Each structure stands twice: as structure tokens, then as C-alpha cells.
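J.: Mind folding the following:
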Amino acid sequence: MKYIDEFQDPALARRLLDDIAGTVTRPWSVMEVCGGQTHSIIRHGIDQLLPGNIELIHGPGCPVCVTPLEVIDKALEIASRPGVVFCSFGDMLRVPGSGRDLFRVKSDGGDVRVVYSPLDALRIAQRTPDRQVVFFGVGFETTAPAIAMAAHQAKRLEVRNFSLLVSHVRVPPAIEAIMRSPDCRVQAFLAAGHVCSVMGTLEYPALADTHKVPIVVTGFEPLDILEGIRRAVRQLERGEHRVENAYPRAVRPQGNPVALSVLREVFTTTDRAWRGIGTIPGSGWRLTDAYRDYDAEHRFEVADVATAEPAVCRSGEVLQGLVKPHECAAFGTACTPRTPLGATMVSSEGACAAYYLYRRLATPRTEETASVD
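T.: Below is the predicted model of the structure:
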């Protein structure tokens, strides 16, 4: 299959690993920003195949995981109201709020539906004009254009019973916040290829220059990730700090102009709280004033919602790359995919879910167990 099998070739992976091993001369810490990359790294054992002096730090690249508890509780409040059809991508239904999740709302009689596109939710609104239909808009820059298009279409078609609960976040401000943290150990970044396929790479050179940090735009298959690591390590060893595009089959510097156009029409940047991290200035999107009538927070008046995080959950530290999932005392015991305490154990891109799924329980690195999947 094109762009799958050839990017999982064990012989090519070994050549890249040998190149990395022949380049590195000292310890380096590299953060992969995307949760999809994290799962690929853990699934294929890439972190265990690398030389021991290269550490991969898992970043806050799971949009489900960083959606603030306050927004989850707002979603639960809206979904519980009579006359509401609450639509969401499936990975949001098990994300715990302060005391329940969307599955519990559904079991209690709420009309909660999984859809594959925000335009599916818009069609539901058109078919049921007597109901208020709300779509839960969560994600990084990757999913934002489709959600913006749903708002654009709703306004164009004058669908009045459709609205969006928006909690979109942006990658560059997150990188800025990570680098300014006093606890930061990151020396290079693997940037998310799918985000850059939408937004381009033009926001990253200023970050690389300001913080003297290499940023390599990387894909998601094993060879993509190894090539990204190889380029990052080479820059680190040379004392360079540039933006490199290691994913040219999908990413152009200017991004996707059509997607960017609809984003500018529907969204404006705003400060956004990240679950377990705190508020990052300019790191989110909200609907513009022209689309205020499609803002579910405004329509349902859910501005003030009290929240309380579980004290034992360390997902915030996991999202910041300060601890690995298995270093949390609740991991695999009180916190499992069936009984999650934090969103990092729920999402298909969450680091805790990856460690649990692939049984990564502080497994020691040995030459005998190293292999390429």
C-alpha cells in the first residue's frame, strides 16, 4: 500500500538507526508534539531502538487530552438538557468530567450521538428543526477547517438550530509555553505533519530562532519518525536550530490556502486553558463575532461551571513531558481505559493509553528485545 509498507521497511529503519547512532555523541532530549506520533513510537518500540542517550519526551499533542475540564463539564451540561441533540467525535465520549462522561449522559437519557464529520451534525439539524443540535468542536489545527466549514454552511443555509461548542487549540503557542517553562528539558521538536499540512511551516522559524531549538516537521510512520529524529539529532550535534520539512509529500510552507481562508472567516485566536497545563495566551480559537449566534456557550449560557480534577491523576505532568505514564501511581490500577481518571488514558492519541495498550510498563531497554515492528 502506497506510503504505508514502504515507510515501515525494517532494513531502511536499521539504516536510519545506524546513522543516528553514528551521529550522536552526547545526551539529547527530543519532544514529539503529536499524540499520533507518540502511539507510533510506542507501538513500534522506536524509543527502545534508539541509542540510550537519546530520550523522546511525549508532548501535549493529544487534543482530547488537553481539552480543559471546564469545557468537558459544559458539554455535559448542554448534552443533559431536554430538546438537545449533542454530537461529537467518538473519542470524546469517555473523557471524564468532574463526575461523569458523555456515555453516562447518554445512558441517563440524553441524546448523544457519534458523528464522523461536523457536517453530519449539520444535516441532523436540518432534518430535526424542532431540536437544538450541538457539535463538540475539539482538536488542533487539523480538524478546525472542517468545523469552520460546518459553521460557514450553517450560516449560508440559515440553519438556526445548529451551534458549536468550540475548544480548538494551536500548536505553536504550546511550543512557546513549553520552552518558557522553568522545568523544560526539550532540546528539539518533532512537529506534527498533519497540522503543518493545514497551517504550513511559516510560524515555526521564529520559535526555532528565539529558543535556539531545531524543529523538524515529521510524519507518522516509523521511517518518518526516525528520519525526523535523525535530522533533529544532526542539527543538535552541529549546534544548529532550523526548521526542516521531513514530510514534503504532505506539507508545503504556505499550508492549505483553502483551509486557511475558511479558518480566518470563522475563527479568531483567543487565550485557551489546556487541561493539566493551564492557560496559554493566544493558543486557541473561538468563533468570531460574525458567528456568535452559532456559539453554544452563548446560546446555552454555560459560562460559569465549577470543576475539580482528581488529585491522584498526573496527566498534566504527562502532557508536559515531565513524567512518563508508568510513573503515575494510578497507572494501570485505579486508572485504566475502562476506568480513566484523565483524558490521556482515554484518547486514541493519549500517551497513557499508548503505554497501557502496548504494555509499556517501565520495560528496560535491552539489545535482545530491540526489534523493528
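J.: For the rest of this, base every contact and every neighbour count on C-alpha atoms.
T.: Fine.
J.: Which SSE is immediately downstream of the host helix or strand of residue 260?
T.: For residue 260, the enclosing helix or strand under DSSP states H and E is helix 257-266. On the C-terminal side of helix 257-266, the closest following helix or strand by DSSP H and E is strand 267-274.
J.: helices or strands up against whatever helix or strand comes next after that next one?
T.: Downstream of strand 267-274, the first helix or strand assigned by DSSP H and E is strand 278-287. Applying 3 or more C-alpha pairs under 8 Å, 6 or more residues apart in numbering; DSSP states H and E, one finds that strand 278-287 contacts strand 162-169, helix 171-180, strand 267-274.
J.: Just checking the distance from strand 278-287 to the centre of its chain.
T.: 14 Å (C-alpha atoms, centre = their mean, to the nearest Å).
J.: so where do the strands sit in the protein?
T.: 28-32, 54-58, 84-88, 111-114, 132-139, 162-169, 188-192, 215-218, 243-245, 267-274, 278-287 (DSSP state E).
J.: Just list the residues touching the most centrally placed residue in the chain, thanks.
T.: Taking C-alpha atoms, centre = their mean, the centroid of the chain lies closest to residue 62, which sits 2.5 Å from it. Counting by C-alpha atoms under 8 Å, 6 or more residues apart in numbering, residue 62 makes contact with 34, 35, 36, 344, 347, 349, 350.
J.: for comparison, sequence B:
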Amino acid sequence: MKYADEFRDKEIALGLAKAIRAEADLARHYRFMEFCGGHTRTISRYGLEDMLPNNVRMIHGPGCPVCVLPAGRIDMAIHLAMRPEVMLCVYGDLMRVPGSQGASLLKAKARGADVRMVYSTIDAIRIAEENPAREVVFFAIGFETTTPPTAIMIRLAEKKRLSNFSVFCNHVLTPPAMQNILESSDIDKAGRVEIDGFIGPAHVSIVIGTTPYEFVAGEFGKPVVITGFEPLDMMQAILMLVRQVNEHRHEVENQYRRAVIRGGNLRAKEEVSDIFELRDRFEWRGLGRVPYSGLRLKPAYTKYDAELRFAMRELCVADDPACECGAILRGIKKPVDCKLFGTVCTPETPMGSCMVSSEGACAAHWIYGRFRDHQQRQAS
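T.: Sure, this is the predicted structure:
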């Protein structure tokens, strides 16, 4: 296949759906978590859940970098941005992520904070070069996918000898979050979230490969299928998971072979390991403080660490108790289970982080209207 439309062929999709229905044992339930927010968006956009039998259920995971950033880290960024000497560079979605008490970087900008939306790390470097009298801070977020560009940016800052540039690092790692979900003890009566297998993230796996997920299969007995973002990718991955469950297998399979290899991108991994090291713990919205799941700059690069440069104080802030984002990110609830969904909380007025990015479960459900069938059933 060469073109995107070939991965959206209706007849092939219907054929895969027919195979899933034929092979899914009616005597059992299949619960698969798609970790990545991009997969959640694909499911909502193409209505893939409507093509699955009733006993095959997709569970939305925490795989949206904007969604999992806790309110405390947003508050830290807001406090930093309000400093008169600071220019804070952020990706667009971060502007609207709620902090505590309805605060956001967009509202801070309206109050006079110098917050600049950038499209790449190179933009932040350029802004630092053009404003030598200001402290330019890049608000770095994301999983393993966006960490290599941040590493390259720091190398470039070093090469250019930028003394007015630093990074507020919030990069996190995927496998520890998967382990946290499987080990959580406050989720159901059995002590664990009911998951029979994972749809592994695509872009993340291009960087790290397939080996980091082997503990999920080996230690927890849960199959993992790495897959792409097109609807045929997703349907084939679901079929592969159904077959693994039926055959009592728990392996890491790679459906996304056109982009992912077992060892990942060695150059990207080397750059990251040269610049970053593990934090003992890092807070995720919905998951709490997850051990060894976050990155920080190594001692050789701490001059670019905004948390040290500005003596930033770690903030732990409780989420809005009316918002169910935390439970949705853990896979315990669906967007329609939240009382705020579609009422006071919409993409235009997000009350929780899951409604901000198009890869957030709530935003995806809203944008593609997947909540309407639920509302109609409730009304009837």
C-alpha cells in the first residue's frame, strides 16, 4: 500500500469486522485498551466501535500528552510565565489545559504573561536568539515521540551558546504508565482494571521499538499489538488481539511493520539518553505519581533546566472533583459518564484536560458525535 486511502478501504474494513465477529467467542468478553490518543481519535472518527461485536470493547487509555499533564505542572508554568523577564514557548494545545481553579496559560496571556505558541523546537531557539535580553523557556511535554526533538534543541542551544534559554521538562514514558494501570489497586473489585490486551502506541514505538512492551506480555500476561493510525490498522490489530486471547497467547506483535522495528530508532534513543535521565517519580493526571516515568536533564545540562534556574516549586493540585478526566485516563469511565461532558465542558470551554486536545477521549467523542447515540439511548 502506498496511499492513505488504501488504508481506509470500506470493503476491507467490513471484511475485518466480519472476521472479528466470527472469531470472537460469544461466551466471553474482550476488553482492549488503546493506549494512544491518536488511536482513540481514529476509533471515534471512523466509528470503529460500531463495527465490533458487543462483546469486544475498546477502553480509552491515558495516551494523550496534553491530557496526562497534571494541574500542578500547569500551575507551575503559569507562575513561570507571569514573571516579567520570561517568555514561555508552548505548543498550541497547552494554552487551554486547565490548571487549578480554572486557570490556564491562555488566561495568563490575557493577563499580560508573554506566552508564545510555537510549532517546533526550532521556533523556540529562534525566539531566544532574537530576544537576548529575555529569558526564553520552552514548555516541553510529550511521550518518547517528542523527546528527541527536545534533546536536539538542547544540543543546538549549547552549540549556539544561548545563555537565555531553558526547558521546563515534562517528558514522560509510556511503559511505566502501562504498568501503573495494570497494578492499580483502586480500580475494580478484583484490584486491577479489566484489560485483556493493549493496542500499543504507533509514533512512540517508532522511537523505542517493540522490546519495551515485552514485560506487559511476560509479567502480566497481556498481549500487545503495535499498530498504526489508519482504520484498517486498528481493525487488523483488534483481530490480532482477539486471536491471541483465543489461543491463550500473550505476545508483543507488530502490525505497524512499515514504520516500527524491534529496536526502534537507535539514533533518537542515543540522543535522548545523552541528554536526559530518569526522575524517581513523576505525577500524571489520573494516575498519580508513577515511579521512573518522567525525564529530567542530566547534570551536564542543568544550566538549561528551568526548574533549577528559576527555583520552581513543585505543586501538587487536586483536579476539579466534578471532572472525571482522571477516571477516563485510567480506563475506568467513558466520557459520557462525566456529568460535565457536553454541558459546561466542550472543546470551546474545557473543564478537564481530556476535552482540550483532539486526541483526548472527551474531545474525540464530542467532535465526531459519538456521544449522541448514548444520549438517545438515555432519553428512550
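J.: returning to that earlier point: which one of the contacts of residue 62 of structure 1 has the most neighbours?
T.: residue 350 (31 neighbours; other C-alpha atoms under 10 Å).
J.: Identify the spatial nearest neighbour of the aligned residue in structure 2 for it, chain neighbours not counted.
T.: Mapped onto structure 2 by TM-score structural alignment, residue 350 of structure 1 lines up with residue 360. Residue nearest to residue 360 of structure 2 in three dimensions, not counting chain neighbours: residue 354, with 4.5 Å by C-alpha to C-alpha, 6 or more residues apart in numbering.
J.: Please report how far the one you found lies from residue 97 of structure 2.
T.: 9 Å (C-alpha to C-alpha, to the nearest Å).
J.: mind checking how far residue 142 of structure 1 is from residue 86 of structure 1?
T.: Distance, residue 142 of structure 1 to residue 86 of structure 1, by C-alpha to C-alpha: 22 Å.
J.: Which one's more surrounded, those two?
T.: Counting neighbours by other C-alpha under 10 Å for residue 142 of structure 1 and for residue 86 shows that residue 86 has the greater number, 28 against 18.
J.: What distance do you get for residue 331 of structure 1 to residue 298 of structure 1?
T.: In terms of C-alpha to C-alpha, residue 331 of structure 1 sits 37 Å off from residue 298 of structure 1.
J.: I meant to write residue 86 of structure 1 there.
T.: 16 Å.
J.: One more: residue 305 of structure 1?
T.: For residue 305 of structure 1, the distance to residue 298 of structure 1 - C-alpha to C-alpha - is 13 Å.
J.: And residue 361 of structure 1, by the same measure?
T.: Distance of residue 361 of structure 1 to residue 298 of structure 1, computed by C-alpha to C-alpha: 44 Å.
J.: just to revisit the earlier point, so for residue 331 and residue 298 of structure 1, which residue has more residues nearby?
T.: residue 331 (24 against 14).
J.: Turn the strands of structure 1 into a markdown table, columns for distance to residue 101 of structure 1.
T.: Converted to a markdown table, the strands of structure 1 look like this (distance: least, C-alpha to C-alpha, whole Å):
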| stretch | distance to residue 101 of structure 1 |
| --- | --- |
| strand 28-32 | 29 |
| strand 54-58 | 26 |
| strand 84-88 | 12 |
| strand 111-114 | 11 |
| strand 132-139 | 13 |
| strand 162-169 | 16 |
| strand 188-192 | 29 |
| strand 215-218 | 33 |
| strand 243-245 | 39 |
| strand 267-274 | 18 |
| strand 278-287 | 21 |
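J.: Mean neighbour count, those: which tops it?
T.: strand 215-218 (a mean of 30; mean count of other C-alpha atoms under 10 Å).
J.: Tell me the counterpart residues of it in structure 2, please.
T.: Going by TM-score structural alignment, strand 215-218 of structure 1 sits over residues 224-227 in structure 2.
J.: ok, back up a step: to residue 244 of structure 1, which of the helices and strands packed on strand 278-287 of structure 1 lies closest?
T.: helix 171-180 (15.2 Å; C-alpha to C-alpha).
J.: nearest to residue 146 of structure 1, of the strands of structure 1?
T.: Comparison of those against residue 146 of structure 1 by C-alpha to C-alpha identifies strand 132-139 as nearest, at 9.6 Å.
J.: where in structure 2 is the aligned partner of the closest one, by residue range?
T.: The aligned range for strand 132-139 of structure 1 is 135-142, by TM-score structural alignment.
J.: mind listing what's buried in the longest helix seen in structure 2?
T.: Once structure 2 is assigned using DSSP state H, the helix that runs over the most residues is helix 231-246. Buried residues in helix 231-246 of structure 2, defined by neighbour count with 16 or more other C-alpha atoms under 10 Å: 231-242, 244-245.
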